[in-house]
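Participant: Sharing a sequence plus its predicted fold:
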Amino acid sequence: MKKVLLASVMAGLGFGMAGVTTASAAETYEQYQTAIDARQGSGVSGTAIFVPQDDGTMEVRLTAENADGLKASIHTGLCRYSNDSEGAPEMLAFSPEPLAQLDDIEDGKSTCSINMTADGMMTEPHSVAIYDGDAVVACGNIQ
């Protein structure tokens, strides 16, 4: 019994300490997709699609449910630290200052162009957050 419990605890610790996986810089894709999940029972969720452009920018196409009139932005760091980055590893901490602000969400959609390459987006953790005022009501990690 003790061996099974210890193995379960060790497996749980290993799962909790899993690192962030990002795409290799050598990999290229036509587009990237990120699921945006509701937080705090908001009912807001969606998808962001990132399409690399020939000029080195990225076109962002966001679709979201229950989000009309809300704002969305791209941040460095992971969603799990969006409410509190205290104690988070520096590379994973969610920066409250956005790297890019998307257009306001209207009819469940927002599009914009950001000055970020696919390599820049994938070599360190980034996330897409949807805000109602100052509160993050939905968030998705870009991986």
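Facilitator: That came through, no problem.

Participant: Could you use CA atoms for every contact and neighbour count after this?
Facilitator: Noted.

Participant: all helices of the chain, in order?
Facilitator: Here the chain has its helices, by DSSP state H, at 2-16, 118-122.

Participant: Which of these sits closest to Glu59?
Facilitator: helix 118-122 (10.6 Å; CA to CA).

Participant: Just give the closest residue to Gln101, not the sequence neighbours.
Facilitator: Nearest residue to Gln101 in three dimensions, chain neighbours excluded: Ser73, at 4.4 Å (CA to CA, 6 or more residues apart in numbering).

Participant: what separates the one you found from Gly12, distance-wise?
Facilitator: Per CA to CA, to the nearest Å, Ser73 is found 33 Å from Gly12.

Participant: next up, a second structure to put side by side with the first:
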Amino acid sequence: MADHKRLAAQQGAWLCFEDEAGQTLRSPKGRTWGRKGHTPIVSLPVKGTGRVSIVGLIATRLAIPQQRPRLIYRLRTHRGRKGERRGFGEADYAAQFDAAHQQLGGPIVVVWDNLNTHTSAEMRRLIAARP
């Protein structure tokens, strides 16, 4: 058994897999075929600007097999305003984990990728400040 699974099972903790994704709000470019000399008109939804980002985690409990997995997520919409952050920062991830800890009602063990925000000194400091 992997170390994170063993640790979660020994502590009776929730094993959480976290990841993030983003998508632009702009309509895709419309293309179609048309007869020579007859320009086709393709209507698209209203042009959107900005992006939407989502961070989510799947939580499962190994110690209690009959317990159903949970999905906890947060959305952020970016409109490209000056000074507005496009992605999630360390404080946003810490708030996500605080919410997960509160909703799940127990300790959590998080498995995530090596995104620079996840491995930063600020993130290590925020995690160390929590039980």
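Facilitator: Looks like it arrived, so ask away. Note that the structure is predicted; figures quoted are calculated from it, not measured.

Participant: Superposed, what's their TM-score?
Facilitator: Superposed pair, TM-score by TM-score structural alignment, normalised by the length of structure 2: 0.34. Supporting alignment: 68 aligned residues with a CA RMSD of 4.1 Å.

Participant: sorry, back to before: between Ser73 and Gly12 of structure 1, which is the more surrounded one?
Facilitator: Ser73 (18 against 11; other CA atoms under 10 Å).

Participant: I'd guessed the more buried one sits against Val128; true?
Facilitator: Yes: the pair Ser73 of structure 1 and Val128 qualifies as a contact (CA atoms under 8 Å) at a distance of 5.7 Å.

Participant: show me where structure 2 has strands.
Facilitator: Along structure 2, counting by DSSP state E, strands occupy 14-24, 51-61, 70-78, 108-111.

Participant: Can you lay out the ones you listed as TSV showing mean neighbour count and distance to Ile127 of structure 2?
Facilitator: Putting the strands of structure 2 into TSV (neighbours: other CA atoms under 10 Å; distance: least, CA to CA, whole Å) gives the following:
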stretch	mean neighbour count	distance to Ile127 of structure 2
strand 14-24	18	15
strand 51-61	19	16
strand 70-78	15	18
strand 108-111	18	11
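
Participant: Tabulate those (CSV), appending distance to His101 of structure 2.
Facilitator: Below are the strands of structure 2 laid out as CSV (distance: least, CA to CA, whole Å):
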stretch, distance to His101 of structure 2
strand 14-24, 9
strand 51-61, 10
strand 70-78, 10
strand 108-111, 7
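
Participant: so which of those comes closest to Met123 of structure 2?
Facilitator: The nearest among these, by CA to CA, is strand 108-111 at 12.9 Å.
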